[in-house]
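Asker: give me a model of this one.
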Amino acid sequence: MTGGFVPGIAQAAVLVAMLAAAYVPLGNWMAKVYQSEKDWGIEKFIYGVLRVDPKQGQTWRNYAKALLGFSLASIIALYALQRLQTVLPSFGNPREEAVEPYMAFNTAASFVANTNWQSYSGEATLTNAVQMLGLTVQNFASAAVGMAVAIVLTRALGHLPFRSGSQAEPGLVGNFWVDLTRGLVRVLLPVAFLIAVALVALGTMQSFGSNLVTHLGVEIPRAPVASQEAIKLLGTNGGGIFGANSAHPFENPNSITNVIEIFSLLVIPFALFRTFGVMLGNQRQAYTLLGVAGGIWAAMLVLVTWAQHTLVGAAAQAAGANTEGLEARFGVNASALFAVSTTGTSTGAVNSMHDSYSPLGGGLLILNMLLGEIAPGGVGTGLYGLLIVSILTVFIGGLLVGRSPEFLGNRITKQEISAVCLYILTMPILVLAGVGASLAQQKLVQDSATNMGEAGTAQNAHGISEVLYAYTSASNNNGSAFAGLTVTDPWWQVTLGAAMLLGRFLPIVFTLYLAGSLAKQRPQATTAGSLPTTGLTFATLTIGVIILVAALTFFPILSLGPLSEALV
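Answerer: Below you'll find the model as predicted:
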């Protein structure tokens, strides 16, 4: 069962219709949430517990300190939960062993960094308590952090106050605790609740009972799946309770839940473009960003689907389709739709095994992450990532045509472009350094990658692709993986964990630095000397810059991996 083009097209059409229906109301609501002058009662209680003044603005440095301090405390708490799970209440599935130290570090770094890379099988390793109190909590918190940073950059570009009715003060970018709390209370919690209810109604498991044992001795795990499934997708996290992730029928029972899950991981990243337009009163700019993200997403969907229908290799030709690693309930097209959406949003959830995709199909999924995951990107990260690329495009375009490097009335000076360049360079350095350092350890890679063979063979090229995918996924905070690489060795646990943390928090710091620099400027009127930043021309130029940066940076390693495998 491969899934015909018509069902695949129908699912994509339904998905686009659902996203279009949610775009305006959700985008408008989030704009209202982050600009509101009033605090809800529960929010006032939280501010009281934290002992913070919600009306006090912060500079970018203080905002960054609060964000990093909160994230560090989250890492320590999640690490401790894993190490102490044998003595804590289990909620139905006790474990005899604690999570070993290297794996606990990797998992803590992963979930706090919104990566949700899993080097373990959740149903066999963690208790329900750790899943709920540790992983699910971080699914909410890390997503709210990403949204907060996107809103900070939006405010800075528009020189907006962080509370409606007040005046914007130069140098102040917002209040981290307010942005974090509002994102959690007013956006993520209510929307995730609705999605969880829908998933339960359609057959997704939600149970606190102990595991069942059949008369044949087969153990069937039970867990609160739907509640974690909802936020793992809505928050573009990706870490599931089961090792098979969204290919598991307890997580993703049927084609309807499959569409709902893809919708969940795309809806906030796309709606944030509307939020940006509403806050700045500039929907033309929002539509330009939407066109760039949507155009790349659609193009990658067509290419990956085509690659999966192109039969390469004797096994695929004999079967009549690339069916290895695909869940038969979904087929080729629905799997490609999920794969493109998850690698384009830093989610990492999967409903098929990416390692089993055709060489070209798997290579395109790697490329989709290497583009920076801005189509439409993760919750928050997609918006601020695309805004940073847009600033780089303005700078390059201005040099080419002799126009002033300005973006939305903000001058792009040495300070701003330095922040942009540091942001752009972080991910490539982490990916290439990690891949190079790992491949230099030949025995380690041969022991870990089941496909690492003789140089010049397709098997060797696939092994390189597996290592490349791992560091690409970690450094982009995606979390999906090529399953042929076993990453339980301390080298992988530590280096991938470090890549997740640096890949998450260095770009955030550079973004906040950029926001602080912009917030100090006085907005300027757009003149005839300013390069237009809306419309088809600018959107095309932006896509060109995105592709050019990725092509120049990653073409050599892609040639050694997926491209070589496809040509051998």
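
Asker: only C-alpha atoms for contact and neighbour calcs from this point on.
Answerer: OK.

Asker: ok, the most centrally placed residue in the chain - contacts?
Answerer: What sits nearest the mean C-alpha location of the chain, by CA atoms, centre = their mean, is residue 346, with 1.9 Å. By CA atoms under 8 Å, 6 or more residues apart in numbering, residue 346 lies in contact with 115, 236-237, 369, 373, 377-378, 476-479.

Asker: which SSE is the nearest residue to it once chain neighbours are set aside in?
Answerer: Once flanking residues are discounted, residue 346 sits nearest to residue 478: 3.8 Å by CA to CA, 6 or more residues apart in numbering. Assigned by DSSP states H and E, residue 478 belongs to neither a helix nor a strand.

Asker: could you pull out the strands in the protein for me?
Answerer: 58-59, 172-174, 212-213, 219-220, 406-407, 410-411 (DSSP state E).

Asker: for those, which one sits closest to residue 30?
Answerer: strand 172-174 (15.5 Å; CA to CA).

Asker: one step back: now distance to residue 496 and neighbour count too, for the contacts of residue 346, in JSON lines please.
Answerer: Formatted as JSON lines, the contacts of residue 346 follow (distance: CA to CA, whole Å; neighbours: other CA atoms under 10 Å):
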{"residue": "115", "distance to residue 496": "11", "neighbour count": "33"}
{"residue": "236", "distance to residue 496": "19", "neighbour count": "36"}
{"residue": "237", "distance to residue 496": "16", "neighbour count": "37"}
{"residue": "369", "distance to residue 496": "16", "neighbour count": "26"}
{"residue": "373", "distance to residue 496": "18", "neighbour count": "27"}
{"residue": "377", "distance to residue 496": "20", "neighbour count": "33"}
{"residue": "378", "distance to residue 496": "19", "neighbour count": "35"}
{"residue": "476", "distance to residue 496": "11", "neighbour count": "32"}
{"residue": "477", "distance to residue 496": "10", "neighbour count": "33"}
{"residue": "478", "distance to residue 496": "12", "neighbour count": "33"}
{"residue": "479", "distance to residue 496": "10", "neighbour count": "32"}
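
Asker: one more, so I can put them side by side:
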Amino acid sequence: MDAGVIWSIVLTSATLILALGLAYRPLGDYIAHVYTSAKDSRIERATYRLIGVDAAGSQTWQAYVRSVLLFSVVGVVFVYAIMRLQQFLPYSLGLGAPSEALSFNTAVSFVTNTNWQSYSGEATLGYTVQFAALAVQNFVSAAVGIAVAVALVRGFASRRSGVIGNFWVDLVRGTFRLLLPMAVIAAVVLLAGGVIQNLSGATDAATLTGAAQSLPGGPVASQEAIKLLGTNGGGFFNVNSSHPFENPTPWTSLFQIFLMLVIPFSLPRAFGRIVGDDRQGYAILGVMAAIFVASTAILTALEAGGAGTAPQLAGGAMEGKEVRFGIFGSTLFGSTSTLTSTGAVNSMHDSYTAVGGMMPMLNMMLGEVAPGGVGSGLYGMLVLAVLAVFIGGLLIGRTPEYLGKKIGPREIKLASLYILVTPTLVLAGTALSFAIPAIRADVEATSIWNPGVHGLSEVLYAFTSASNNNGSAFAGLTANTPWFNTALGVAMLLGRFLPIVLVLALAGSLAAQDKVPATAGTLPTHRPQFAGLLAGVAVIVTALTYFPVLTLGPLAEGLS
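Answerer: From the prediction side, this is the model:
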């Protein structure tokens, strides 16, 4: 790299780190206040009366689970219905209803905070579906994730209460007090940066070659803001955040990266405040930041040093990347989106170098805990912390305790099941795509445009993205088929709600315990030694599960 590129990387990184550092404490403290305050606003009280909820009541983990599942089922039905009725809605732009399979897949996708899209947004959905169905789910699915994380934190903080809060209160507060005001501010900034926001139809324009082109409009800035803040990721346009109407300039791209990271990186502060020990939040933050920096650095090095004459002449592997963002602007965005479960893209991961394309995949395989999605990243890291405490206790003979709660057989079983859910879905879905003759024939004939090991990587990436509720695609797979719409939809549902059930069961188990005082045999969990152990558990326990299948896909392609 020349000096100018290195200076640009340093300046971009410093700006991002400074912005996140300035937001960490005030935003984290505010999030803690949102979920611990005893007062309700007027609009919140009106909402509770409308839905018939007693805001003063607390729920056991079983009741909390039922509320989450009931709310999500209603969301799936609503989004599915509004998509199937699209042709009768205002601002439908003359578009008909998507198929039953595609409507199911999309409804599940947005309710599960995945935002996987097996369609071209501007050619498939009208404005009403975009803002009344999809944008609404961008808010509430993100609020569900934060609510589950806070419920787990309450489990650590409580003493023999047996309750973990009220889901409906957590949902309403997360939406009205946190996500909505932040999204409004973010949308205004994006508008100032050139992101469009209108209800006009397409504009006809002439290209430089004289050909006619139809340029679609739409309420983009408002949806873009919450898609990033809520780590959702669905693009208004087919090419997502590489589209100049969604992401016009390098500084808007950096701002979008900031939006994806700001809440997940601030949640450890809220965790520390709620449990009464800020040092615990710093330990979690340190592990998240270390994995994030390492992943981004490796991906950038792989793409900047891409082998071959064309990449060397271009200064790096520029295929699939926007010139206005460059190598680092693309790899930083790609690492951020796949480490936060956002799924937005400003470059095409399918066009990365072979091993470089493995890194976004590996980011998701880690469980998206660095810093992860809003809520899901924190509760995923806390589950790994429970496992790390247990392993640490076995290694050095210390008592397996975390934040004053004993880690016994029940807690370890729940944590182990949590870790096994997504690998099972990813590997089973990929295997079935090739093991069943009829399905394999359809996949090879219709879906895979790049046969061989790269085609395997595309299918593996799809199931990794769906099962981890990320939503990004390798961009070389035709997924709008009956098999992929159904299989990926099931993977999204199970990948979202089975871990949530296990996390809430863990929260209930912890909430039922009393706190035990720290002794000489207690493993300190705020020191660098534990942070190193936790980072090792996050990488080794999760990533090595996928090593055999990676050797058949991206690693095999890279070595060839």
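
Asker: show me what the residue nearest to residue 346 of structure 1 aligns to in structure 2.
Answerer: Matched to structure 2 by TM-score structural alignment, residue 478 of structure 1 sits across from residue 470.

Asker: now structure 2: which of the contacts of residue 346 of structure 1 match?
Answerer: Of the contacts of residue 346 of structure 1, the ones still in contact in structure 2 (both residues aligned by TM-score structural alignment, their matches' CA atoms under 8 Å) are 115, 236-237, 369, 373, 377-378, 476-479.

Asker: can you count the residues close to residue 41 of structure 2?
Answerer: 11 (other CA atoms under 10 Å).

Asker: show me the contacts for the spatially closest residue to residue 472 of structure 1 that is not a sequence neighbour.
Answerer: Among residues not flanking residue 472 of structure 1 along the chain, residue 431 sits closest, at 5.6 Å (CA to CA, 6+ apart). Contacts for residue 431 of structure 1 (CA under 8 Å, 6+ apart) come out as 468, 471-472, 475, 499.

Asker: so what does residue 431 of structure 1 match up with in structure 2?
Answerer: By TM-score structural alignment, residue 431 of structure 1 lines up with residue 426.

Asker: ok, residue 305 of structure 1 next?
Answerer: Match for residue 305 of structure 1 (TM-score structural alignment): residue 300.

Asker: spatially nearest residue to its match, not counting backbone neighbours?
Answerer: residue 331 (5.7 Å).

Asker: need the contact list for that neighbour.
Answerer: Contacts of residue 331 of structure 2 by CA under 8 Å, 6+ apart are 296, 299-300, 303.

Asker: which among those gets closest to residue 16 of structure 2?
Answerer: Distances from residue 16 of structure 2 to these, taken by CA to CA, are shortest for residue 296, at 13.2 Å.

Asker: which ones are touching the closest one?
Answerer: Taking CA under 8 Å, 6+ apart as the test, what residue 296 of structure 2 contacts is 331-332, 335.

Asker: what remains of those once you look at structure 1?
Answerer: Where structure 1 agrees (both residues aligned by TM-score structural alignment, their matches' CA under 8 Å), the contacts of residue 296 of structure 2 reduce to 331-332, 335.

Asker: can you name every helix or strand that the lengthiest helix in structure 2 contacts?
Answerer: Counting residues, the longest helix found in structure 2 (DSSP state H) is helix 3-36. Judged by 3 or more CA pairs under 8 Å, 6 or more residues apart in numbering; DSSP states H and E, helix 3-36 of structure 2 is in contact with helix 167-173, helix 250-275.

Asker: which of the kept ones among the contacts of residue 296 of structure 2 fall within helices?
Answerer: 331-332, 335.

Asker: the helices in the stretch 201-350 of structure 2, which residues?
Answerer: Remark: helices assigned in the stretch 201-350 of structure 2 by DSSP state H, counting those that start in this stretch are 220-229, 250-275, 278-304, 309-314, 326-339.

Asker: show me what residue 324 of structure 1 aligns to in structure 2.
Answerer: Match for residue 324 of structure 1 (TM-score structural alignment): residue 319.

Asker: give me the nearest residue to the residue mapped onto residue 443 of structure 2 from structure 1, chain neighbours excluded.
Answerer: Matched by TM-score structural alignment, residue 443 of structure 2 corresponds to residue 445 in structure 1. Spatially, and ignoring its direct neighbours in sequence, residue 445 of structure 1 is nearest to residue 439 (6.4 Å; CA to CA, 6+ apart).

Asker: gap between residue 550 of structure 1 and residue 308 of structure 1?
Answerer: The gap separating residue 550 of structure 1 from residue 308 of structure 1 is 23 Å, by CA to CA, to the nearest Å.

Asker: typo on my end, residue 128 of structure 1
Answerer: For residue 128 of structure 1 relative to residue 308 of structure 1 (CA to CA), the value is 37 Å.

Asker: count of neighbours near residue 2 of structure 2?
Answerer: Other residues close to residue 2 of structure 2 by other CA under 10 Å number 7.

Asker: mind checking the end-to-end distance for stretch 346-364 of structure 1?
Answerer: 15 Å.

Asker: check stretch 428-448 of structure 2 too.
Answerer: 18 Å.

Asker: got the contact list for the residue mapped onto residue 398 of structure 1 from structure 2?
Answerer: Here residue 398 of structure 1 is matched to residue 393 in structure 2, going by TM-score structural alignment. Going by CA under 8 Å, 6+ apart, residue 393 of structure 2 touches 399-400, 523.

Asker: do that again at 10 Å, thanks
Answerer: 387, 399-401, 407, 521-523 (CA atoms under 10 Å, 6 or more residues apart in numbering).

Asker: same check on residue 395 of structure 2?
Answerer: Going by CA under 10 Å, 6+ apart, the list of residues near residue 395 of structure 2 reads residue 389.

Asker: of residue 550 and residue 308 of structure 1, which one has the most company?
Answerer: residue 308 (23 against 18).

Asker: that one contacts residue 354, correct?
Answerer: No: at 11.1 Å, residue 308 of structure 1 does not count as touching residue 354 under the criterion of CA atoms under 10 Å.

Asker: shared neighbours, the two?
Answerer: 335-336, 361-362.

Asker: of those, which is the nearest to residue 208 of structure 1?
Answerer: Using CA to CA, those come closest to residue 208 of structure 1 at residue 335, 29.9 Å.

Asker: I am finished for the moment; much appreciated.
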